[in-house]
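[1] whatever this is, show me its structure:
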Amino acid sequence: MALAGDERPLVEVLTADGSVARSYSYRRIVGAAAAVAAALRAHPVRPRGPRPDGDPTDPAQLQVGVVTANGPEFLVADFAVLGAGAAEVVVPLAFTAEQTAAMLADIDVCLADEAGVRRLREWGLDKVLPPDAELRVLDIEQDPSGTGPLFTEPDAGDRLCKIIHTSGTTSKPKGVCIREAALEELIGSLRSAMPADAYRRYLSLVPMSLLIEQVTAVYLVVCDGGTVVLLPPEVPLVGTSSFAPRAVLPHIRAARPTALVVTPALAEALLTAADDARAARREPVPALFGRAEAPLVCCGGAPVDADTLRRLDSSGIPVHEGYGLSENSSVVSWNTPAARRLGSVGAPLPHVRVRTAPDGELLVKSTSLFAGYKGGDDPSGCVVDEDGWLHTGDLADIEDGYIWIKGRKKSVIITAAGRNVAPEWVEAQYRSHPAVLAVAVVGDGLPGLHGLFLVDPRASLDTVRAELDALGRERLSEVERVEVAHLVPADESLHAEFFTVTGRPRRSAVQTALTAGRFG
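    Here you go, the predicted structure:
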């Protein structure tokens, strides 16, 4: 790494009042990573049996679990695993013990920070770690002087570098195997598409266990010689709590970012804050971002209501929607400041080709496709056909080179009356209500649509119910409107039970709960 001796800050951690509590230079992070990488290179690989058909993992390659919060320790662990030529298995702290055990079943070493160690103990060390796997606690404060180089071997080409979690048909997550060369292709393509130096000061708001956050908060920042700014440890990350979007707003202003990735819920919270600023006769951009120019705001995971995007635009805050999936090493397409179509997820990145199948499914071919699933083919996973096209499972239109996502093939609701509804669009409309912190729409086999609405506890449920009814009549057809609305005050446990970190509903869990009468 050319930046190994650089004293510029790579990581800044904010305090509750917005000042910088701790700062870590490139030299310190890379030096600490080099020391860990040296230990990993010397670590033996556990004996493993033959892999199932279709499993691309190498039994002779070291596998390293990473269990950390969003902190400088994650960067140390990530760089160390890459430098050692091992396969990295990042586990979200929000996982259950069963999910964690499934992801860590083959690891040789587990790297953890203090938060990770606490979570491992909550899960039960003997339940989630293989009996002969070493637990190594990361010490970011150690002096990096005298350590050797981080990378000691030439580029490995098609060597696996990551095994990324993504949801499967059961409680056990799928392990998406990412090739080192594929990740490099993706990063190079993103750098050519995005504005120069956009990531010189990036605010990380979502868990780094997500591949897209690793790409944007770590690799693009390093490519720009920039700084990643981290929230205070006590502030919830977006996607882990229904209350997080509003909780992070003061820290966005304090961080003065040049770039950040937001979820649809945070985009709605930004709009409410912008409206409040205008009502107070303040300019929205400096009020929200602490700087005169709006940062590069990117969004993905679920659609944002088009009216929300237009209103943010009118406040000088363009939001650039994108689309991706782990099976393409994250990003497939993204709107950019130079090429943007409101409501679309942008044009494909330069290294990506797209087309639609006769049934409207989006197909992707690129040089950053995954190597396969750990454990072999998964019945709920994406399929790569014999011509090299990845079948994404998403329905889309392609117009003038831009992609318009219509919904998930498997998510299309077929009501008892035989009517087909794409729930993502419906949810985007209801989510535009400022009191709705999360919403999931279901209805397979039911006479009409049911909706689970997690509502701001400060709001009147009766008032919100009436306003949602009016919103549905105004924006949605009769078939698309929620007939039975289940409104409950939001809390973190409900959010974790019924929504993923990226805000996507866990529809089967929602439908089971609603049809069982759990919420009346």
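
[2] only C-alpha atoms from now on, for both contacts and neighbour counts.
    Will do.

[3] Validate this expectation: residue 405 resides in a strand.
    Yes - counting by DSSP: H, G, I helix; E, B strand; the rest coil, residue 405 is located in a strand.

[4] right, and it touches residue 394 too?
    Yes - Residue 405 is in contact with residue 394 according to C-alpha atoms under 8 Å; the separation is 7.0 Å.

[5] where exactly do the helices run in the stretch 351-500 of the chain?
    423-431, 461-475, 492-498 (DSSP state H, counting those that start in this stretch).

[6] quick check: which of the ones you listed is buried the most?
    Neighbour counts averaged per stretch over those are highest for helix 423-431, at a mean of 23; criterion: mean count of other C-alpha atoms under 10 Å.

[7] for the comparison step, fold the sequence that follows:
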Amino acid sequence: MREFTVPPLATAPRVGGLADSVYDNAAADPERVALTRKDDEGQWQDVTAAQFRDEVMALAKGLLAQGVRFGDRVGIMSRTRYEWTLFDFALWSVGAQSVPLYPTSSAEQVFWMLHNADVTACLVEHEDHAMTIGSVIDRLPHLRKLWQLDADPVAELTAAGAHMEDEVVHRHRMAVTPEATATIIYTSGTTGRPKGCVITHANFMAESDNIVLRYERVFKSKAGEEAATLLFLPLAHVFGRMVQVAAIRGRVKLAHQPELVARALLPDLQTFRPTFILAVPYIFEKVFAAARRKAEADGKVGAFDKAVEIAVRYAEAQENKAFGTGSGPSASLRMQHQIFDKLVYSKVREAMGGRVRHAMSGGSAMERRLGLFFAGAGVIIYEGYGLTESTAAATANPPERTRYGTVGVPVPGTTVHLAEDGEIWLYGGQVFQGYHNDPKATDAVLHDGWFSTGDLGAVDEDGYLTITGRKKEVLVTSGGKTVSPVPLEERVRAHPLVAQCIVVGNDRPFIAALVTLDPEAVTHWLAMRGKPEMPPHDLVRDPDLETEIRRAVVAANTLVSQAESIRTFRILAHQFSEEHGLLTPSLKLKRKAIETAYSAEVDALYRG
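    Next comes the predicted model:
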């Protein structure tokens, strides 16, 4: 089969918009804790459903008082924080549309998005963002208002709207229909200008409601425990926005963390103690790497690696049982697993707060062995696949039959079709309406409701999808060999010392790679071997380090034929960064930009 459909679980609402859930939740259970936010001392403070409704209402009145009107577009340039969610639902309460801007966007990118979306007001986090917009404001004649979060615009707007009756907001809210635009999210864009994806209230409802119902064991609390999640994904990205909407609509306690780095995130996981998280593979890789480094520093790396082996075997045996190809873990394996649960797995879970038993992962591929390890350690990660144009997840692994290393089956209400060339096409209530002000680009990808993703995939006998690459990223060597770089790159990245890997070789005689290093892992590796700290340019020439990276490359080459294998590689002194225009805000490689920036290094790989 090349087409798979899963019927919807949620009924598509015929009236109303996303803000309605805030008011409905408060009416149904006003004292339920809806969100949690940090106070000035860094302590978590609960916000009830009634409090959140009142704050949304007060802010909505202030927005109206300061000239925001039904259908207006308001930019938001900020990291993930409580106020973003507050503004989103206040804007939706008055029928306005939010336009997320990545906080690391350049002045020209900001100009393009604000101009293209015809934004009339903008919320920024701090003065640097205000200055970025200020540098292009003379080219934005329709931008009338600029609010700055660190100047407390919530208080300013609340005061401005204090004279207004609640009924004015309710009249605006009642005029919102499911088909109305909720947001325009600009694709992070690995090539070219970002395109504005028009996403409706109905798109978000179809996505979040079906996922909450299908993954009830994730989004609902068990007896005596409230469901809670810590949102640390960028709210400028569709995955983060979907989590926000699903938490409010699914009545899950929601907290925010603005920094997607392990050193800031792990302490908040331990104090907030979520019951589930939604993340990108990078987070799980960091948790695993930190646990292994600690074990090695304590002289217990042998026991840790044995625990990893047992966890993988245990999860694999459970997977085989779920698919009817095995009887489950043996008595001996269960006993070993129980021992390591106390010694190792419980500590891994504690690093994530101690209560996490489920997680969802998207954005890029997760190595199968890593998913098996976490499942064996008591945290089941449901890997999925989606795009901005599909309002986040289009496929995901089902809770009762997770196949690690795949992105699962269609989420309810979705049809997945594989074209003859392997391209993935999607159809469902979450598929976007098109690109704002770009009918040519829209016509290129939307065909009678079907969205042609540009991604390539394969489906196994049970209907589970695996992403094999992107059509535009497939390499063709000068000898005519076609190579998808993603599987090779992901396998190289599985090595603890590797931060990033890009495979090159288009119109070249063979495949090669550029590799960057993880600084924390390298520092630990040097210390464990009694080597002194080295400047980056000396470090990359260290023969022992080169041997380690060569092991990662050899492991990757086992996935492919000799003609498709990485023949040579180069270790770079510095990571690819978003600041230098080499990564998208969602941490995807900008391949052309990297090959241009490192053209001398790429050319050197093919000399001689």
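
[8] so residue 22 of structure 2 is in which element?
    In this structure, residue 22 of structure 2 is located in helix 20-28 according to DSSP states H and E.

[9] if I look at the aligned partner of residue 417 of structure 2 in structure 1, how far off is residue 390 of structure 1?
    If you follow residue 417 of structure 2 across to structure 1 using TM-score structural alignment, you land on residue 355. Summarising the geometry, the distance separating residue 355 of structure 1 from residue 390 of structure 1, computed by C-alpha to C-alpha, to the nearest Å, is 10 Å.

[10] list the buried ones in stretch 439-454 of structure 2?
    Buried residues in stretch 439-454 of structure 2, counting neighbours by 16 or more other C-alpha atoms under 10 Å, are found at 442, 445-446, 450-454.

[11] show me those residues that map onto strands.
    446, 450-454 (DSSP state E).

[12] how about the helices in the stretch 51-200 of structure 1?
    Taking DSSP H, counting those that start in this stretch as the criterion, the stretch 51-200 of structure 1 carries its helices at 72-84, 97-103, 114-123, 125-128, 180-193.

[13] buried deepest among those helices, which one?
    Ranked by mean neighbour count, with mean count of other C-alpha under 10 Å as the criterion, the helices of the stretch 51-200 of structure 1 are topped by helix 72-84 at a mean of 25.

[14] in structure 2, what stretch matches that helix?
    Residues 82-94 of structure 2 are matched to helix 72-84 of structure 1 when aligned by TM-score structural alignment.

[15] quick one: that stretch to chain centroid distance?
    Mean C-alpha position of stretch 82-94 of structure 2 versus that of the full chain (C-alpha atoms, centre = their mean, to the nearest Å) differs by 21 Å.

[16] contacts only, for residue 70 of structure 2.
    Residue 70 of structure 2 sits next to 94-96, 172 when contact means C-alpha atoms under 8 Å, 6 or more residues apart in numbering.

[17] which one of these sits closest to residue 591 of structure 2?
    Of all the contacts of residue 70 of structure 2, residue 96 has the smallest distance to residue 591 of structure 2: 36.0 Å, by C-alpha to C-alpha.

[18] thought that closest one was touching residue 72?
    Yes - at 5.0 Å, residue 96 of structure 2 counts as touching residue 72 under the criterion of C-alpha under 8 Å.

[19] more neighbours: which of the two?
    Neighbours per residue, other C-alpha atoms under 10 Å: of residue 96 of structure 2 and residue 72, the larger number sits with residue 96, 28 against 18.

[20] on the three-state scheme, residue 267 of structure 1 is what?
    When classified by three-state DSSP, residue 267 of structure 1 comes out as helix.

[21] aligned to it, what sits in structure 2?
    Structural alignment places residue 267 of structure 1 opposite residue 284 in structure 2 (criterion: TM-score structural alignment).

[22] its match and residue 27 of structure 2, how far apart?
    Noted for residue 284 of structure 2: a distance of 38 Å to residue 27 of structure 2, by C-alpha to C-alpha.

[23] tell me which of these two has more neighbours.
    Using other C-alpha under 10 Å as the criterion, residue 284 of structure 2 and residue 27 rank with residue 284 on top: 20 against 13.

[24] how close does that one sit to residue 505 of structure 2?
    30 Å.
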